[in-house]
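A.B. asks: Here you go, sequence then predicted model.
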Amino acid sequence: MFETRLTAERIRKHEASGAWTGRTLFESVAGHATRTPAARAVYDASGSYSYEDIVRLSTRVAHGLRELGVRSQDVVAVQLPNWREFVPTFLGIERIGAVVNPLATILRERELRQMLQVGRARVLVVPANFRGWPHAERAVQLLRDLPDLKHIVVVGGTRMSGTVWWDELLELGSRWERDKISPRGGTEICELAFTSGTTGQPKGVLHSHNSAVCAVRSTVRRQGFDSHDVFHVASPVGHNAGYFYGVRLALEAGGRLVMQDFWDADLMVELVRSHRVTYSLGSPTHLFDMLGSQSATREALSSLRVYICSGADLPRHLARSALDVIPQALCRVFGMTEIGHATSTDNESPRDKLIETDGNPQPEMSIRIVAEDDRVLPAGIEGHVHVRGAFMFAGYLQGPELTDEYFTGDWFHTGDLGRVDADGYLCLTGRIKDVIIRGAEKLPVREIEEVLGEHPRIVEVALIPVTDSRLGERAVACVRLRDGGALGLGDVTSFLADRRVTTQFWPERVVVMDSFPKTPAGKIQKPLLRQLVEGDDNRGE
C-alpha cells in the first residue's frame, strides 16, 4: 500500500548500528506489565489504568477492530483528546499491523474530511463531545462522503445510531481475547501523521515501528528516564509532540503518564505538584503561560527535572525566565514530525547553550549546514539545515514524487535556516518555508489563502505572521479588494466559518492594501510585506 524509502541498504545500516531492533512499543509495555502488573500507567481526570489494564484493553481493541474489518496496514484515524482511552486504542491498532493516524481535536469538517480522504481511513475514533463540539454527530455525516470510511467509534457519551460505542468495541474484542495476535514490528508502517506545509495539502508522514521506537528510546537514554519518572502531557496527542514525546515516551520508560486534556497553566502546575511530575513538554506558549501562573513557584515545580520546549522559536528572554524557575529542567530540542527530536540539550549542557541554541544531535542523528549548491558550510556560517539518521520517516503518503523533493541522497531538507557552532550545537535562524507557527500550531498558509481567494471582494491575499510575545506568531491576512473600500475581520472570519475552516487557522487581523511588494516575476515578497505591517504597528505605538 505504501511506497517508502525503506531500502534494504538503509535497513541493514540501522540494524547493524543497533539503532533499529525490530521491537515494538507494545513489547515494552507488555514487559512492564509482566514485572509490575498493578503499577499505575496512565492517569486522566476520570481515572487511571495499570500496565496490566493497558495490555488487556489493547488486546480487546485489536480484536474488536478485526471484527470491524480492519486489516494489516489499514489506516485507523484517532481524533481523541488527552484521555486515557487513547493509550489502549493506539496500541490495539498497532498490534494488528494497522496504522494509527492521530488527529487534533481542533480539526473541523473541512480539514478532517481532507485528511480522512487522503489517508483512506477505514475507521475514525472520536469523542462523543469535547469542549462543546459534537464530534460524533459531525463524524457520522462524513460516512456518506468517504467511501473508504466504514465505521465511527465513539468514546464517551451514549450509544448513537450509525456508530460503534467504545465499550461495544471492547465487547466485540473480548470474544477473541484468548486468541494470539501475531507479532508486528520492524519496517512495518505504524503511524500516519499529517503535517502542514506550503503545498496547500497536508503531507502524510509515514513512520515505521523502527523509527518511532528508536526516536523515543534515544530520548529515554539521553535524559535518563526510567519507571520512577512521572510524565505529564498537555500537548495534544493528535500532534506528534504529544503522541511521541508524551505518550510513547512514558510507556517506553515504564513510568506514569498524567494526561491533561485542555490547556490551563494553573491546572498544569497543580498536576506537577500533586503527582510529583518529573517530566513535561510544551511549546514556548505553554512555557510562557506556566511561568505566568501565580502558583508557578520553584517549590511547586521542584519535582520537574526535564521540560522539553519545542514547536516554535524560544525567545532568549523566555529561556532565561524559565531557568530562574526550573533551573535544572529546561531542555531545548529541534524536531519535526518527519524526524522526531533530532537535537536536544541535557543536564550536562552549559547554560549558554540552553539560552542560545537548539541543542546538539542525538547519537542516532546527524546534521549539516549547506549552501544553495549543497556545499557543506563550516561552523558559524548560516545555511540550509539538512538532517539524516535513524529517526527519519519512511516517506510521505503521497509517494516518491513528493518525498524525493525533500532529499539529497539520504539527507532530508528541513526547510530551516541555521548554523552549527564550534561545539556542534545547532542555532536556528529562520525558515525557508512559508508557514506560520501560532503557539506551536502550524497554520496551512496556502490553503487558507486559497479559501480566502474565493471571497467575492478579495482580488489578492497573502497570509503573513507577525511577532507575538505569547504565541510567538499571529496570522494577519493582507488583502487587495476588488472595489476598494474596507473589509473587516468579522467579514473574513464569517466567510471562513461558512466554509468550515478550523477556528484556530483563522487570521486574527485583516490589513487592506492598495498593492503588494512583488518580485519581477510577480511573486509576493512576504518578508518585505511582514516588515511593512510590523513597521506600521510599531509606528502606531
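C.D. replies: That came in fine, so what should we check first?
A.B. asks: Only C-alpha atoms from now on, for both contacts and neighbour counts.
C.D. replies: Will do.
A.B. asks: In contact with L443, which residues?
C.D. replies: 196, 435-437, 505 (C-alpha atoms under 8 Å, 6 or more residues apart in numbering).
A.B. asks: Mind checking which of the residues you listed land in strands?
C.D. replies: Among the contacts of L443, the members falling in strands (DSSP state E) are 436-437.
A.B. asks: between the contacts of L443, which has the most around it?
C.D. replies: Highest neighbour count within the contacts of L443, by other C-alpha atoms under 10 Å: I436, with 26 neighbours.
A.B. asks: The structure to be compared is supplied as follows:
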Amino acid sequence: MNIAHLLQRSALVHGERPALLAGTCLLHDYRTLAARVAALAAHLRAHCGVQPGECVAIFSANGPQYLEALHAIHWCGAISVPVNYKLHARELAYVLADSGARVVCVSAALHDAALAAGADAAAVQVLGASAWEQAAQGAPLALQERAPDDVASLFYTSGTTGRPKGVMQTHRNLLAMTMAYFTDVDDVQPGDAMVYAAPMSHGAGLYNYAHMLRGARHVVPASGGFDPAELVQLAADVGRLSLFAAPTMVHRLVEHVRRTGANVDGFKTIVYGGGPMYVDDLRRAIDTMGQKFVQIYGQGESPMTITALAREHLADTAHPRWAERIASVGVAHACVQVRVVDDEDRPVPTGELGEVVVRGDTVMAGYWRNPEASAQTLRGGWLHTGDVGSLDAHGFLTLRDRSKDVIISGGSNIYPREVEEVLLLHPRVSEVAVVGQHDADWGEVVVAFLVAGEGGAVDDAALHAKLDAELDAELDAELDAELDALCLDHIARFKRPKAYRWVPALPKNSYGKVLKTELRAWLQAEGAGSGA
C-alpha cells in the first residue's frame, strides 16, 4: 500500500477539515490539499519524467509546500529523498549522485545551491514558485499503487563514520511507524495540530503521516523553524499543539516559559528524542509545563520507533523505580522486539551493558546500493544500532552512549552521558558535552565542554567567546574545584574530567544534535598545534 493513501483517505472522509496552515493562516482543507498533491504528482510524471521507483530529492527549509512535495512524490509512486537543507553543496552532490535523483524540489533560497551541487536546471522544481502553483492546479494523477516492501523514502545518515548511507524505508516501515505513534506515543484527535518547528527532513516530518491519517492540522511556523516565543504564541492561537523536538530545543522552550511565565495550556504533546534528555532537564520541563512530554528512541534505520517513554510513566512519581525509569528511553514499541547483546550477538543478563538490537516491521530494508553494510548492520535478522544500553527486569531500556562515543581511559569504559548528568547539576552549567581526548599515558582522558547558563560563570561576552585557557585563572580554578567536587560526590574518581572548557555554544546540526565529532576534531587539532 502506498503511504500516500493516508492523505487520500482523509480527503475522502474528512475533506472539509483544515489541513495545512502557515502560522495561523489556513491554506488548504484536506480535499484541496489532496487535489493539489495529485496534480503535482501528475506534473512530476508528465513534465519531469519521474517513474515509479525513481528517486526525487527534497532540498528545502521548512515550508507549507514541503508536505505537498513529499506526498506528491509518494503519490506518483516515486521514492522521496529528504535532504538536510544545511548540507554543503559537495554533500548534496554526493546524495544526488548516490540516490540517482534527477529531480530536486527546492525552496527558492536553495535554488542556486542545488545547481552548484550538479542538479539539472530543468529538473529543479522550486517550491511555491509560479510554475509550482500552476502545476498544482492541473489535472490529477491517480494514486499509484506500491507493494508494502517497495522503498518509499531514502534517509541519508549523518556520515560521521564515513560516507552517508541511504536508509531504505519502505511503505510498510512508514505505516508501522505511523500505527506505533497511536499505540505508544499519542492518540491524535481531529482537533490536534502538528507544528513543524524542527526540520521536516528528519523526525518532525515523519510524524506528518499520523496526523495526516487522523485528519489533524499541519502547522508550519511563519519563521519556518524553532523560535520559543513564536511556538508559545502559536499554541495560544492554534491550540492543541504537538511537536517533535530535540532535547536542546525542549531546554530552550522551557527556559523561555520559565523566564516569561507564558501560558502553556495550548500545548498538547511534546515528543522529544534525537539525543540525550538529562534527568535534571526533564524534571524542570515537567515542573514548568506539566505532563505534556513523551520520549522516543529511534534511528533512521528504524524510524522514530525503537522504544518510547510514555507520559503515564513520567507521571507515575509514586512508582519505586520512577527515578530510574525517567532516566531511561522507555520500553519497546508494540511493533518491535528489542534486545541487548554482547559482541557475539548473545543476549546479556538483565542490567548488563551491551549493544541495542531491534527487529520488527519498522526496521529498514537495508542501505541503498550497499549490500555489505546492509548485511553487517542487519546480521541475524536484527538491526544493530551501535548504541550501548541495558534492559531492566520490566523491559525499560537505558542508553549509555553511542559505542563510538565511549571513552576508554586506562582500560576502563567511561560513558559520557553519566558524567554529563552530574555536571548539569551545577547551577552555572546550562549545557555540557563530554568527549575523550587522546592521551599517551591513559589512551584517552575525559574533557568536558560547558556552556554557562544565564547569570553563570562566563557572562562577559568577550570572555564567553574564548576558550577555557583564556579565562581568568582564579575563577577558572575555583570552578574546576567545584565541578571536581560535584563529580566526586556522584561518580567514581576516574570518570571525572581532566579538563573543563567553557565555550559560548556547543556545535549542533540543524536537528539540534550536539556534534561530538567536531569537539573531538577541535581537541585533536589543538593537540597537533601544540606538538602534543
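C.D. replies: Now that the structure is in, tell me what you want to look at. Treat the numbers as computed from the prediction; the structure is a model and nothing was measured.
A.B. asks: Among the contacts of L443 of the first structure, which one sits closest to V258 of the first structure?
C.D. replies: Nearest to V258 of the first structure among the contacts of L443 of the first structure: I437, at 26.2 Å, using C-alpha to C-alpha.
A.B. asks: how near is the closest one to R368 of the first structure?
C.D. replies: 24 Å (C-alpha to C-alpha, to the nearest Å).
A.B. asks: repeat for R509 of the first structure
C.D. replies: 38 Å.
A.B. asks: and what of D358 of the first structure?
C.D. replies: In terms of C-alpha to C-alpha, D358 of the first structure sits 14 Å off from R368 of the first structure.
A.B. asks: In the second structure, what residue corresponds to M392 of the first structure?
C.D. replies: Mapped onto the second structure by TM-score structural alignment, M392 of the first structure lines up with V363.
A.B. asks: these two touch, right, its match and N173?
C.D. replies: Yes: assessed by C-alpha atoms under 8 Å, V363 of the second structure is found in contact with N173 at 6.5 Å.
A.B. asks: What ranges does the stretch 251-400 of the second structure have for its strands?
C.D. replies: Along the stretch 251-400 of the second structure, the stretches classed as strands by DSSP state E, counting those that start in this stretch are 267-272, 293-299, 302-309, 331-332, 336-341, 354-360, 383-391, 397-402.
A.B. asks: hang on, I meant the stretch 1-150 of the first structure
C.D. replies: Using DSSP E, counting those that start in this stretch, strands in the stretch 1-150 of the first structure cover 40-44, 47-50, 75-78, 99-102, 123-127.
A.B. asks: closest to R12 of the first structure out of those strands?
C.D. replies: The nearest among the strands of the stretch 1-150 of the first structure, by C-alpha to C-alpha, is strand 99-102 at 23.5 Å.
A.B. asks: what range in the second structure does the closest one sit on?
C.D. replies: Against the second structure, strand 99-102 of the first structure falls on residues 79-82 (TM-score structural alignment).
A.B. asks: One more: stretch 480-488 of the first structure?
C.D. replies: Taking TM-score structural alignment, stretch 480-488 of the first structure hits no residues over in the second structure.
A.B. asks: number of nearby residues for D343 of the second structure?
C.D. replies: By the measure other C-alpha under 10 Å, the count of residues near D343 of the second structure is 9.
A.B. asks: next one: the one 10 residues further on
C.D. replies: Using other C-alpha under 10 Å, L353 of the second structure has 18 other residues around it.
A.B. asks: Make sure it is actually in contact with R346.
C.D. replies: No: applying C-alpha under 8 Å, one finds L353 of the second structure not in contact with R346, separated by 12.0 Å.
A.B. asks: secondary structure element for M177 of the second structure?
C.D. replies: Per DSSP states H and E: M177 of the second structure is located in helix 171-180.
A.B. asks: Comparing that helix with the first structure, how large is the average distance?
C.D. replies: Helix 171-180 of the second structure, aligned to the first structure and superposed, deviates on average by 1.0 Å (mean C-alpha distance after the TM-score superposition for the first structure).
A.B. asks: That helix relative to strand 302-309, how many degrees between them?
C.D. replies: Our comparison of helix 171-180 of the second structure with strand 302-309, counting by axes from the mean of the first three to the mean of the last three C-alpha atoms, to 10 degrees, yields an angle of 20 degrees.
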